[in-house]
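J.: sequence-free structure coming up:
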């Protein structure tokens, strides 16, 4: 695919439409404020707890918004998706709710809990070896042709982006009820669907808000793409505890939105992410997977200090998922 026609990109109106579609289906997750975190960072800090979303991550929102719009005459052929785990579960759960078959292509080194839960929603799981260079998109394309199914990509789709954007609407509305506006919003990014959606939802209601993407070190393709003004790729396919944040390059649909509405990013090391997972559990009593803790990790590590003064500001970070293997979680919280 070449350059995306700007007129085809999703808008705030598409996010509003997704919110209506998801009402009563997706969980309206809480926006949590913890005094201990406020004191540590010198700001009013809120955490959007997508760890409490259906399937344990934000991915259900975009998946349901996309799958629910498949025409009735195409539903019998089912859906195909590729994912390291959270999108897999989101698509599997959405398909089950809508009475559709789902086939999910997943890496064989994905967390066992994510593979098991995807199968638990009734999906067929096809494993591939990403470390060995197998291409998940090619595998998924083949399955689509074999079954006549509909592809549901993890992030690079207008309806997926719009579904994730409902998080931004909820953040703005919940803060408004407190008489607040978001000054700074930190969003974890891989392919960029969550960031693109949230930026549309937030900016339509709080245009002065500044958004930042957060990524693992050595997997900061979005940050480097911002600096270059064009999409660049990571050198590595694996090698971070943030298994949900290893997409190779920003999406064709997501990057134009993120470049325009965000345009700035930060990163955190695996050690800093592990510390954030531990902090969330010990201090906030929350279970967060490494990829879901990247925004919190960047805040706790002071990664914004050289970019913006957060003191006295209203700051939001997204806890995007809580699907972590027991063994990994035990290791991280032990320190």
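T.: Everything's here; your move. Predicted model only: the values in this text are computed from it and were never measured.

J.: CA only for contacts and neighbour counts going forward, please
T.: Will do.

J.: residue 176 and residue 163: what is the separation?
T.: From residue 176 across to residue 163, the span is 21 Å (C-alpha to C-alpha, to the nearest Å).

J.: who's more crowded, the two?
T.: Shown here are residue 176 and residue 163; by other C-alpha atoms under 10 Å, residue 163 has more neighbours (30 against 14).

J.: pretty sure that one sits against residue 20.
T.: No. With contact defined as C-alpha atoms under 8 Å, residue 163 does not count as touching residue 20 (10.1 Å).

J.: the helix or strand that contains residue 144 packs against which elements?
T.: Here residue 144 sits within helix 136-147, counting by DSSP states H and E. Applying 3 or more C-alpha pairs under 8 Å, 6 or more residues apart in numbering; DSSP states H and E, we find helix 136-147 packed against strand 79-82, strand 102-107, strand 150-151.

J.: what comes up buried for the lengthiest helix in the chain?
T.: Counting residues, the longest helix found in the chain (DSSP state H) is helix 158-177. Of the residues in helix 158-177, 158-173, 175 count as buried by neighbour count, 16 or more other C-alpha atoms under 10 Å.

J.: then this one, side by side with the first:
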């Protein structure tokens, strides 16, 4: 209690002393005793102050540098996180743009071929390494059946070989077990195309003397009750071989489809070939068809008429009697 009172009293004394000194210094002007005292103290303390500043400044600068370092490191981490986020957004935008482009190509393929199809996404590769297959996310619930063709925006992908309710397995066109009817897009030469794994596909025209050149386009060929619609691009001619002893021309085909990057496909569900109605001519009223050979019924009818009328052929039986009378006259003569 006593110490608190002393502290309060000392504070009051110091405040009053400060007020007195300020008042005296203000009234004394520049040449007052306090001003001279202040100048003397400044002259004495200035070197000490400069020394202290010189001594303390590196420490302060170092402390400021450390603070700036931590501040810069934190800012750097924030900027790096922002850059990573922007890169991720850029990749997402690029992926969306690529997907949109693939979907537009699928739409163009469906409109160009005029077929009915079901869009699908590739969800997995084949279960084994001995075949070139992919798994898609549509099945029997979507109207997909076995042997249906599969295409994408670039051309022929393959055909369905196994179907489940919500999934299907597709044999790719480059698989060695794959085969499809094909034709030359320009001159219409037909043949078959087969896959050869990682090697170019092989087109074998039925005519070994077919005119085929490098760069020509090969497309699918449709026929009645066939599985593939006509006109689907397969690939371009990479090289034309020689006719072998078996009269077979081997033409290597570079497929249009990049089988290492298949994401979206179309499963063709419509019939590949529409059977046309028979061609009929309108009858000509002035045309009279020539008589044809008699039928069996007509022959039987003619025999019945001959039996009913023996003189139908122009002879009435008197010719025989006249012949006998003539013979008797000649003998009498």
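T.: Okay, I see it. Everything numeric in this text was worked out from a predicted model, so none of it was measured.

J.: got a TM-score for the two of them?
T.: The TM-score (TM-score structural alignment, normalised by the length of structure 2) is 0.22; 118 aligned residues with a C-alpha RMSD of 6.1 Å.

J.: so the helix holding residue 144 of structure 1 versus strand 102-107, what angle?
T.: 160 degrees (axes from the mean of the first three to the mean of the last three C-alpha atoms, to 10 degrees).

J.: what's the helix or strand harbouring residue 321 of structure 2 packed up against?
T.: Using DSSP H and E, residue 321 of structure 2 sits in helix 318-332. Applying 3+ C-alpha pairs under 8 Å, 6+ apart, we find helix 318-332 of structure 2 packed against no helix or strand.

J.: show me what counts as buried in that helix.
T.: Buried residues in helix 318-332 of structure 2 (16+ other C-alpha under 10 Å): none.

J.: for the strand or helix carrying residue 109 of structure 2, name the packing helices and strands.
T.: Residue 109 of structure 2 is located in helix 33-113, with elements delineated by DSSP H and E. When contacts are defined as 3+ C-alpha pairs under 8 Å, 6+ apart, helix 33-113 of structure 2 packs onto helix 2-28, strand 264-268.

J.: helix or strand right after that helix?
T.: strand 117-125.

J.: packing partners of that following strand?
T.: strand 133-136, strand 264-268.

J.: who are the packing partners of the last one?
T.: Using 3+ C-alpha pairs under 8 Å, 6+ apart, the elements in contact with strand 264-268 of structure 2 are helix 33-113, strand 117-125, strand 149-151.

J.: go through the ones you listed and pick out the most buried.
T.: Of those, the one with the most neighbours on average (mean count of other C-alpha atoms under 10 Å) is strand 149-151, at a mean of 25.

J.: any buried residues in whichever strand or helix holds residue 117 of structure 1, and which?
T.: Per DSSP H and E: residue 117 of structure 1 is located in helix 112-120. Neighbour counts using 16+ other C-alpha under 10 Å place 114, 115, 117, 118, 119 of helix 112-120 of structure 1 among the buried residues.

J.: so how far is residue 86 of structure 1 from the last one?
T.: According to C-alpha to C-alpha, residue 119 of structure 1 stands 12 Å off from residue 86 of structure 1.

J.: kindly report the same for the fourth one.
T.: Distance, residue 118 of structure 1 to residue 86 of structure 1, by C-alpha to C-alpha: 9 Å.

J.: same question for the third one.
T.: When distance is defined by C-alpha to C-alpha, residue 117 of structure 1 is 10 Å away from residue 86 of structure 1.

J.: was I right to think residue 34 of structure 2 contacts residue 26?
T.: No. The criterion here is C-alpha under 8 Å, and residue 34 of structure 2 misses it with residue 26 at 9.5 Å.

J.: among the helices and strands packed on strand 264-268 of structure 2, which is nearest residue 5 of structure 2?
T.: In terms of C-alpha to C-alpha, the element of those nearest to residue 5 of structure 2 is helix 33-113, at 30.9 Å.

J.: can you give me the angle that closest one makes with strand 117-125?
T.: Using the same axes, to 10 degrees, the direction of helix 33-113 of structure 2 lies 120 degrees away from that of strand 117-125.

J.: helices or strands up against the helix or strand harbouring residue 187 of structure 1?
T.: Using DSSP H and E, residue 187 of structure 1 maps to strand 184-188. Strand 184-188 of structure 1 sits against helix 193-203, strand 210-216, helix 294-300, strand 314-319, with contacts defined as 3+ C-alpha pairs under 8 Å, 6+ apart.
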